[in-house]
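> Below are the sequence and a predicted model; questions follow.
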Amino acid sequence: CIRDSTIAAVKRKMGSTERISLAGKDLLPQEISALILKELKSYVDTHFGEGEKEAIITVPAYFTDEQRRATKQAGELAGFVVERIINEPTAAALAFGLGHIDEDRHVLVYDLGGGTFDVSVIEMMSGLLEVKASTGNSLLGGEDFDWKIVDWLAERMLEEHGVDPRLDLRAKALLKGEAEKIKMTLSTEESMTVSLPLVTVQNNSPVGLLVELTRTQFIALIEILLQETLTCVKRVLQEANLKPSDIDDILLVGGSTRIPRVTEIIRDYFGKEPRTDVHPDEAVALGAAVQAGLKSGALAESGLIAMDVAPFSMGISVLKAGKGYQVRPGGFHVIIPRNTTIPVTRSDKFDTASDGQSSASIEIYQGEHEWVKYNHQLGEFLLTGIPDNDA
């Protein structure tokens, strides 16, 4: 059964507690991810022999702490010693930076993969790579482009045959597979004829699909999503206090950047062509290998150092004035603003809520909303021994 034996885009579910049925088992997202990593580890073991293996694992820059912890756990379940988790745009910059050690420049990494989108601005200074700002959308990628095509194909079948293939699991899976082929073809061709003799069955008769889809039509379907990535680009430049003209190089990373419209959008906004000497599929993995080389000492003499930033603000829950100026709990007080270079230590002063209060529950959150209920809780602890004093 297709439903029970396959899962797609599990990366988007990392960090959630949702259990996914797969091959008769109910698994957490990190347990499914571990199956993939375990297969990768078998290749490494075949090449280097059995034994303990350390790993550098990359994640989208906009992953939350829960998602990063789940990714680390997936690696450990697969049998790796997870030495470090690094952001994918930073990894791509490391791959690029290794060949440009002596250069001083600002690099923008535009990372549009199958399930997520990240964009980071990185300053290179004679081997030091410092991330200035990062942003993105962990629910935007090539998968969404595929489903836009699926919807378009389904609408054509509805118009012609009065049947919606999206209501048939097998038909939906067939269209999803075809949609990915269409996306890839229209990245190099101007049009494509879709010919599927059997998509679904209606009244015991086969229902197929024969239609032409052009690149122009495809771009129209996904343009709103591509413009959302440009909005993120503008935001990251603003947060880095840079103008488009300050960017020296643009790196396009991720398979979805092969879509010509992506290059057009970037070229039109920056007034320059993105670099073509970075492999969109391999750049992040190469960067992880560079980080592994730095850690192991194999690349110690390169002088390459990477400094990243906190993708989200971190702070604690406090009493805060709400509507009508009534003070209520649950306000978010930022201690470490987003895009602060890490590692970092920060402190702040707070007052107790009542006279003589000797302890306080400190709840730690990650996010950007002024109220903690809309952010991600990282943990909490009880602070005791507060000296007796007035609030």
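Alright, I've got the coordinates.
> only C-alpha atoms for contact and neighbour calcs from this point on.
Noted.
> Longest helix in this structure, please.
Scanning the chain for the helix with the most residues, using DSSP state H, yields helix 215-239.
> gap between that one and the chain center?
Distance of helix 215-239 from its chain centroid, counting by C-alpha atoms, centre = their mean, to the nearest Å, is 16 Å.
> Could you list every helix and strand that the next helix or strand after that helix packs against?
Beyond helix 215-239 on the C-terminal side, the first helix or strand identified by DSSP states H and E is strand 249-253. Packed against strand 249-253 by the contact rule (3 or more C-alpha pairs under 8 Å, 6 or more residues apart in numbering; DSSP states H and E) you find strand 104-112.
> so what does the strand it packs on touch, helix or strand wise?
Looks like strand 104-112 contacts helix 88-97, strand 117-125, strand 249-253 (3+ C-alpha pairs under 8 Å, 6+ apart).
> Excluding chain neighbours, give the residue nearest to V131 in space.
Once flanking residues are discounted, V131 sits nearest to I122: 4.3 Å by C-alpha to C-alpha, 6 or more residues apart in numbering.
> alright, now check it against this:
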Amino acid sequence: MSQYFIGIDLGTTHSAVYYSPSNPAGTEINQVGRIQQLAIPQFIAAGQVDARPLLPSFVYFPHKTEFLESDLLLPWGKATSIVGQLARELGAKSSGRLVQSAKSWLCHSRVAADEAVLPVDALQEVEKVSPAQVTETLLAHLVSAWTSQFPHAPIAEQTVVITVPASFDPAARAITEQAAEKVGLRARLIEEPLAAFYAWLSDQQNWADSLVVNDHILVVDVGGGTTDLSLIQVVEQKGALGLERVAVGRHILLGGDNMDLTLTYHLAAQLAQNGTHLEPWQIMGLTQACREAKERLLSNADLEDVSVVVPSRGRSLFNNSIKATLTQNDVQQLLIDGFFPPVQLGEQAQKAARSGFSAINLDYEGDPAITRHISEFIAKHDVKPSKVLLNGGVFNANVIRSTLETRLAAMLSESLSGRELTMLTPSHLDHAVAKGATYYAQVQAQGGVRVKSGLAANYYIGVASPMPAIPGMAPPVDAICVAPFGLEEGSEGQMLPNEFSLVVGESVTFRFFQSKISETHAVGKVIGAFSLAQLEEAQSLVGSFRCGSLFVW
């Protein structure tokens, strides 16, 4: 039996680790006060290491002459790349050496997770790496942090849970698991909104006092790079209350980073009007400065403005600095009205027209209004939540949290029939996901309330359609459901109702799909070729069967 339960939040912007000692068999879980946070050693300056609660999910590749060998010594040895706080700061001062938001690249629609594309603006001497490699690098740093503090409790022997977005497709989940295996982790995965809900459960003396049968809890998890939405229903199970995750939102690349960039471009436009045009490396520095100014303004409503300084190259840093001012009014208009405007239930997220040519980058959302994405999600699943759980560092700002509460209450006022919308708040918005993952591991091993979840969508495999070929059209393909929504780990396998032939001895393409809705389809359900638009296509697999073996390339 493992000595510890470990929860890892491998976040887009920050990563965190929580842990708790396992209880001897037969003892009752006492979760309050048992779950602790691991301080993560990282560079804060050349040759300076500090253990901090959060590890910024940034990787910086320094020039070979940029640091002395002694500058890059961590408690567990020499670093070949810089991870964490110093990486973020260095990347803000120069371009072409920093990788960020690697997690979002794992489920890119046009770039494979093992394709070396990062940094996207890499300098000629910087060797590009894949999103999978960056994921492995971040996990390796966290593993080393654990080992340095718990040398007598090898992490490979512990129960580890890693959080991923609920909207991750199977390929992205598999890549995360493979990266964990490469650094010695035997880990399970849990959806981030579900982990946030487990964190709330861990704080409750009796969670059933706060919920009733048929309650629907909307979980809104706004991180640095993504917004994740889920619905959890309170159900009756043999005369007692139970919990079941009933819906999951799509992958929405929209979060706190977008807010920082909004302020950055606002100030850059002001500077341009005054004749000052910033270079790309200065834009990165301005973004870092805007993030800090935003946090100051949001935490103090009485503060009217904050000066933002953008360094410029020259002999004197101060004489060549560029100054701008970010006001409280800027923050209110650009962030509150831009990201959390009032909307009516049923409003859809707006689709922006795409350019014919575009640089390789993430599939960012065209509509920044988080409230519209929430409205679309609720209407799509035809559920009226009565409880809301907010999670993510964005909601540390009281003005943002209270604004969203007000907007959601107005949106759902008709369905609430005069009742108040109840807000459920985890103990710490920045750390709840890692804490919840630890509690989830604890519950799985030692008992406690579980949220029934399973697969977040129906999954299908493409099968050649019996329809005849038509000139000018690709050969028609039907989709056959092979794994239904809600299928839980360890469930017994089900046989397909029909037999299918398999092509051997030649290269073929296997196509995979997933549903866009949470309605459960039975194994063997056929989605015809003309109806494939109702599904989302995942990455295909190309290979051939020979003598019972599958070769993939």
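That came in fine, so what should we check first? Since the model is a prediction, treat every value here as computed from it, not as a measurement.
> Tell me how the two chains score on TM-score.
Once superposed, chain against chain, the TM-score is 0.79 (TM-score structural alignment, normalised by the length of structure 1); 367 aligned residues with a C-alpha RMSD of 3.8 Å.
> give me the number of residues near the residue nearest to V131 of structure 1?
By other C-alpha atoms under 10 Å, 26 other residues sit near I122 of structure 1.
> what does V463 of structure 2 give?
There are 20 residues near V463 of structure 2, going by other C-alpha under 10 Å.
> doesn't A479 make contact with it?
Yes. In this structure, V463 of structure 2 is within contact of A479 by C-alpha atoms under 8 Å, at 6.0 Å.
> re earlier: could the helices and strands packed on strand 104-112 of structure 1 be laid out in CSV, adding distance to Y374 of structure 1?
Below are those laid out as CSV (distance: least, C-alpha to C-alpha, whole Å):
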stretch, distance to Y374 of structure 1
helix 88-97, 26
strand 117-125, 22
strand 249-253, 31
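> I'd like to know which of the ones you listed lies nearest to V131 of structure 1.
Among those, strand 117-125 comes nearest to V131 of structure 1, with 4.3 Å by C-alpha to C-alpha.
> Have a look at how far, on average, the helix or strand just after the closest one is from structure 2.
Downstream of strand 117-125 of structure 1, the next assigned helix or strand under DSSP H and E is strand 128-137. Aligned to structure 2 and superposed, strand 128-137 of structure 1 gives a mean residue distance of 1.6 Å (mean C-alpha distance after the TM-score superposition for structure 1).
> quick one: contacts for the most centrally placed residue in structure 2?
Centroid-nearest residue in structure 2, with C-alpha atoms, centre = their mean: P165, separated by 4.3 Å. Applying C-alpha atoms under 8 Å, 6 or more residues apart in numbering, one finds that P165 of structure 2 lies in contact with E191, E192, P193, D228, H251.
> Among those, which one sits closest to V306 of structure 2?
D228 (31.2 Å).
> The aligned partner of that closest one in structure 1 and D144 of structure 1, how far apart?
With TM-score structural alignment as the criterion, D228 of structure 2 lines up with D118 in structure 1. Distance check for D118 of structure 1 against D144 of structure 1: by C-alpha to C-alpha, to the nearest Å, it reads 15 Å.
> which of these two has more neighbours?
Legend: neighbour count by other C-alpha under 10 Å for D118 of structure 1 and D144, higher for D118 (29 against 16).
> any idea where the strands of the stretch 251-391 of structure 1 begin and end?
Listed in chain order, the strands of the stretch 251-391 of structure 1 (DSSP state E, counting those that start in this stretch) span 305-307, 314-321, 327-336, 359-366, 376-384.
> Can you tell me what K176 of structure 1 aligns to in structure 2?
For K176 of structure 1, the residue aligned by TM-score structural alignment is T287.
> got a list of what that match touches?
A92, D260, L261, L263, T264 are the contacts of T287 of structure 2 under C-alpha under 8 Å, 6+ apart.
> Of those residues, which belong to helices?
Checking the contacts of T287 of structure 2 against DSSP H, those in helices are D260, L261, L263, T264.
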